[in-house]
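Q: give the three-dimensional model of this entry:
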Amino acid sequence: MTDRSLADALTGRLIVSCQAPPGDAMRDVDTLVRMTRAARDGGAAAVRVNEPAVVAATVAAVDLPVIGLWKDGDTGVYITPTVRHALALVDAGAAVVAADATARPRPDGSTFAELVTAVHEAGALVMADVSSYDEGREAARLGADFVSTTLSGYVPGSPQQSGPDLALVAELAAALTTPVVAEGRIATPAQAAEALAAGAASVVVGTAITAPTALTRLFVTGLRE
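A: The predicted structure follows:
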């Protein structure tokens, strides 16, 4: 599938992030693949999954585009931080590699531009996870095929808010021809629709669909309050 046809297939559609943090009961390859199958059955246009093993298993089991990332660590640049991580995801079958495209230094001294080049040469596309308008514009200039607002609110200097950063979605959508993907703290169908109205080409939802531990904790906390 070409970048244009994939972008067209995702336009106006939902991407479901099927992940689980370390130590979570759902962090099991078979369980995560079942999540992706459930997302497909519910009408998702693509899935976003973490680590090469899960990418490979999902590609084998689900007839949807797979957006792969590799979280290595939990501070600084840890979402697909190096070219090595990116190419491992391509080798596992990811159609799109999602990677941190913030202005922060990468752990091996490489650049986001080098990652984009390597992934494109390997035959896959790149989704740039950004936290700001400037980062989004720079990622598009460097050749990212999608720009996602994933990291807004999780990087110092970006807005700290309980809901999605729809202002950033709107700013990027107005400035870029590259498809903008809304991701981060989208908790309801209404918020997902608002993201499309703000100019997002596609919407990623994770926790609100695929994180029973986190959702249970929210209810428990609510009852205590």
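
Q: alpha carbons only for contacts and neighbour counts from here, please
A: Noted.

Q: list the contacts of A192.
A: Contact partners of A192, counting by Cα atoms under 8 Å, 6 or more residues apart in numbering, are 186, 203.

Q: tell me which element it falls in.
A: helix 189-197 (DSSP states H and E).

Q: what residues of that helix count as buried?
A: Of the residues in helix 189-197, those scored as buried under the neighbour-count criterion (16 or more other Cα atoms under 10 Å) are 191-196.

Q: same check, this time on stretch 93-106
A: Of the residues in stretch 93-106, those with enough neighbours to count as buried (16+ other Cα under 10 Å) are 93-103, 106.

Q: quick one, strands of the chain?
A: When assigned using DSSP state E, the strands of the chain occupy the ranges 13-17, 46-50, 66-69, 96-100, 125-129, 146-148, 180-183, 202-205.

Q: show me what the fourth one packs onto, helices and strands only.
A: In other words, strand 96-100. strand 66-69, helix 83-92, strand 125-129 (3 or more Cα pairs under 8 Å, 6 or more residues apart in numbering; DSSP states H and E).

Q: who's in contact with that strand?
A: 65-69, 77-81, 86, 89-90, 112, 119, 124-130.

Q: can you give the distance from it to the centre of its chain?
A: The chain centroid and the centroid of strand 96-100 are separated by 7 Å, computed with Cα atoms, centre = their mean, to the nearest Å.

Q: check the fifth one too.
A: Mean-position distance between strand 125-129 and its chain equals 8 Å (Cα atoms, centre = their mean).

Q: second input sequence below; structure requested for side-by-side comparison:
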Amino acid sequence: MNSLLKKLEGGLIVSCQALENEPLHGSTIMSKMAIAAQEGAAAGIRANSPADIKAIKQAVDLPVIGLYKKIYQDSDIYITPTMKEIGEVVEAGADIIAFDATFRVRPGGQQLDEFVKEIQSIFPSTLLMADVATVEEGLHAVSLGCDLVSTTLAGYTPYTEHVTAFDKKLLSILVEKSGCPVVAEGRVNTPGLAAECIRAGAFAVVVGSAITRPQEITKQFTKEISAEK
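A: I've put the predicted structure just below:
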């Protein structure tokens, strides 16, 4: 196994992301969030945008899974959607590139197979993490040569809207059938659930909102308190 992947195996990957409309947005804040994650024994960081990736790489010595969220009018895909974003994530120093590997059409009408082949041709030594929503998408990503598969998008596509909690079934089937490291991600919101994912065979677990989005954590507390009134 790649030595970089060995550093992530069995560990917690903390997603340090804040969009422009969120109070913690900014590479300085995200780099400090990554430092805090490292101090808490995180195995890796997942980060969005070249600026954040660069700052985090300078701040910590953990593997960084990089992505770049961009909106295109002709596609619903926004996680590292085109080769332009792929190039910028690589240039920023990401150790692994995460991208939407669903079957949806990419910007410009590009299909997934063509997109992955282009990445592999231009950046042959870069590890690829396929963010998927279904078993079929995960298995197809593995057949294309992706290095990791993540359950990131389960519940976040029109055809998986029925998924409102972490998709344990998706994880277990991918672990059983893919023959590839499977990362548990998407609504992993408690330490107990993270540990359960590892017991179920997850290669690693990504946690974001439950650690790095205080506004969402606060909402959970206030909702519970309000229910008692």
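
Q: can you point out the buried residues in stretch 41-49 of the second structure?
A: Judged by neighbour count (16+ other Cα under 10 Å), stretch 41-49 of the second structure contains these buried residues: 42-49.

Q: my error: substitute stretch 1-9 of the second structure in the last question.
A: Using 16+ other Cα under 10 Å as the burial criterion, the residues of stretch 1-9 of the second structure that qualify are 5, 8-9.

Q: and which of the buried residues of stretch 41-49 of the second structure is nearest P158 of the second structure?
A: Of all those, N48 has the smallest distance to P158 of the second structure: 22.8 Å, by Cα to Cα.

Q: that closest one against V64, yeah?
A: No. Here N48 of the second structure lies out of contact with V64, judged by Cα atoms under 8 Å, at a distance of 10.1 Å.

Q: ok, how many other residues are close to the residue lying closest to E85 of the second structure once chain neighbours are set aside?
A: Sequence neighbours aside, Y68 is the residue nearest to E85 of the second structure in space, at 6.0 Å (criterion: Cα to Cα, 6 or more residues apart in numbering). One way to gauge burial is a neighbour count; for Y68 of the second structure, by other Cα atoms under 10 Å, it gives 25.

Q: show me the contacts for Y68 of the second structure.
A: Y68 of the second structure is in contact with 48-50, 78-81, 85-86, 89, counting by Cα under 8 Å, 6+ apart.

Q: now do 7 Å
A: 48-49, 79-80, 85, 89 (Cα atoms under 7 Å, 6 or more residues apart in numbering).

Q: looking at the first structure, which of these hold up?
A: Here is what carries over to the first structure from the contacts of Y68 of the second structure, by both residues aligned by TM-score structural alignment, their matches' Cα atoms under 7 Å: 48-49, 79-80, 85.

Q: output the residues you listed as CSV; include the columns distance to C146 of the second structure.
A: Supplementary listing: these in CSV, determined by distance: Cα to Cα, whole Å:
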residue, distance to C146 of the second structure
N48, 20
S49, 21
I79, 16
T80, 15
E85, 17
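
Q: distance-wise, check R217 of the first structure relative to Q161 of the first structure.
A: 19 Å (Cα to Cα, to the nearest Å).

Q: same question, A187 of the first structure
A: According to Cα to Cα, A187 of the first structure and Q161 of the first structure sit 13 Å apart.

Q: in the first structure, what residue corresponds to I217 of the second structure?
A: Correspondence of I217 of the second structure to the first structure, assessed by TM-score structural alignment: L215.

Q: check contacts around the residue mapped onto V130 of the first structure from the second structure.
A: Aligned by TM-score structural alignment, V130 of the first structure pairs with V132 of the second structure. V132 of the second structure sits next to 100-102, 138, 150-154 when contact means Cα under 7 Å, 6+ apart.

Q: so which of the residues you listed comes closest to Q17 of the second structure?
A: Taking Cα to Cα as the measure, T152 is the one of those closest to Q17 of the second structure, at 14.1 Å.

Q: residues near that closest one, how many?
A: Taking other Cα under 10 Å as the criterion, the count of residues near T152 of the second structure is 23.

Q: tell me how far C146 of the second structure lies from D167 of the second structure.
A: The spacing between C146 of the second structure and D167 of the second structure, counted by Cα to Cα, is 21 Å.
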